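*Asks:* Quick one, structure for this:
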Amino acid sequence: MAAPSSESQFVTFSLGDEIFAVPVEVVREILDHEDPFRIPHGPDYLLGLRDVRGQGVPVIDLRLRLGMARTVKTPHTRILVLDVPVADRVLALGLVADRVFEVVPFRKEQIENAPDIGIRWRSDYIAGVVRRDVGFVVIIDLARLFSDSGSALAHMGAGSMGTGITAAVA
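*Replies:* Predicted coordinates:
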């Protein structure tokens, strides 16, 4: 009898026409979009702070962090509140997503490495890609995305791990 394949659960969301995913275990909750409290002199992708159950959580425009155009708020825009393990601490972050879809399982053997194009490029945030019927899902390596030496976020938002997901998905 063959051993069962190992599977991991991911929350899928879109930024424009592209589909991304993060591990379900880092997602604390999914909130409707509200404009955050602005923080002066922060990086352009840091939109500000949002109160999440008594904790000030930095809200990130993930589109800007990935070099895409700024998010334009729609009725489907959501904030994924994440607890991201980085080095010896946990960062509480709110990521703005154009739309949140669902929790999906991916088998380990479905996850491919970031594409090799023969030169170095900003793919270090890609933990892997999963082929779908139409296109791909990019799994984001959150620890890498928010732990580079130039990241103002590496010094913000330490919090505790969440226990579940509360969704406000339309």
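
*Asks:* Could you use CA atoms for every contact and neighbour count after this?
*Replies:* Noted.

*Asks:* where's Val24 relative to Phe13, distance?
*Replies:* Val24 sits 12 Å away from Phe13, going by C-alpha to C-alpha, to the nearest Å.

*Asks:* Just want to know which of the two has more residues nearby.
*Replies:* Per other C-alpha atoms under 10 Å, whichever of Val24 and Phe13 has more neighbours is Phe13, with 23 against 19.

*Asks:* just to confirm, which helix or strand has that one in it?
*Replies:* strand 7-15 (DSSP states H and E).

*Asks:* What is that strand packed up against?
*Replies:* Judged by 3 or more C-alpha pairs under 8 Å, 6 or more residues apart in numbering; DSSP states H and E, the packing partners of strand 7-15 are strand 18-23, strand 89-97, strand 99-107.

*Asks:* right, and those strands - which one's nearest Val138?
*Replies:* Closest to Val138 of these is strand 18-23 (C-alpha to C-alpha; 4.6 Å).

*Asks:* The structure of the following sequence is requested for comparison with the preceding one:
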Amino acid sequence: MSSAPKAPMKALTLRLQDELFAVEAGSVREILDLVPITEVPNAPEFVAGLINVRGRVVPLADLRVMFGMDRPEPNQDTRIVVMEIDIDGEPTIAGILADKVHDVTDIEAASIEDAPKVGMRWRPEFIKGIGKRNGGFIIIPNLGRIFETQGARSAHLAASEERSAS
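*Replies:* Predicted coordinates:
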């Protein structure tokens, strides 16, 4: 019994430090040049701050924190990728910082493998899969899981601070 081949993943590729990452192109709303970032006191390090996207307050995340990477100062290539991410079943608009945005490409479903449990420098639950393209690897982060993990903690912190302030 043969099953039909899976459709390729339409992916936006972006660079964080020296690694190539891919996010689902269908969930990308827009790509922005760096905009002013409002810092949030007591927010987890992962939350770079809040940005204004067409009058809407949007949290901005720095995935480099989650992946234990250096965080160089932004430069002319730095972009903000505004996405719709499913967090705990709720579609949520969030931005992620990218050192550079490359292109939209197809990643063949057959070339995407699960993240290995050993030999990874990142927590495997934060990686949806690893694709191959042009002899290199493309990391596909599990953004829903990353944001759920961090979002629950930051929402809990905000709520407890709210209570202690009253």
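
*Asks:* Mean deviation, the strand holding Phe13 of structure 1 versus structure 2?
*Replies:* Here the mean offset of strand 7-15 of structure 1 against structure 2 after fitting is 0.7 Å, by mean C-alpha distance after the TM-score superposition for structure 1.

*Asks:* Just name the most buried of the helices and strands packed on strand 7-15 of structure 1.
*Replies:* strand 89-97 (a mean of 24; mean count of other C-alpha atoms under 10 Å).

*Asks:* So which residues of structure 2 form strands?
*Replies:* Secondary structure of structure 2, counting by DSSP state E: strands at 9-16, 19-24, 28-33, 47-53, 56-61, 79-87, 90-98, 100-107, 127-133, 136-141.

*Asks:* could I get the ones you listed as TSV with distance to Glu39 of structure 2?
*Replies:* Formatted as TSV, the strands of structure 2 follow (distance: least, C-alpha to C-alpha, whole Å):
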stretch	distance to Glu39 of structure 2
strand 9-16	21
strand 19-24	25
strand 28-33	18
strand 47-53	4
strand 56-61	10
strand 79-87	15
strand 90-98	14
strand 100-107	22
strand 127-133	27
strand 136-141	24
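
*Asks:* And those: which comes nearest Asp70 of structure 2?
*Replies:* Of the strands of structure 2, nearest to Asp70 of structure 2 by C-alpha to C-alpha is strand 9-16, at 9.3 Å.

*Asks:* tell me, the closest one lands on which residues of structure 1?
*Replies:* Matched against structure 1 by TM-score structural alignment, strand 9-16 of structure 2 falls on residues 8-15.

*Asks:* what residues does the strand holding Phe13 of structure 1 touch?
*Replies:* With C-alpha atoms under 8 Å, 6 or more residues apart in numbering as the test, strand 7-15 of structure 1 has contacts from 19-25, 27, 63, 97-108, 137.

*Asks:* what do you get if the cut-off is 10 Å, keeping everything else the same?
*Replies:* Residues external to strand 7-15 of structure 1 that are found in contact with it (C-alpha atoms under 10 Å, 6 or more residues apart in numbering): 19-27, 62-63, 68-71, 77-78, 80, 96-110, 137-139.

*Asks:* Please apply the same query to stretch 115-122 of structure 2.
*Replies:* 66-69, 123-131, 139-141.

*Asks:* Apply 8 Å and report the result again.
*Replies:* Phe67, Gly68, Pro124, Ile127, Lys128, Gly129, Ile130.

*Asks:* Return the closest of those with respect to Pro91 of structure 2.
*Replies:* Nearest to Pro91 of structure 2 among these is Lys128, at 18.3 Å by C-alpha to C-alpha.
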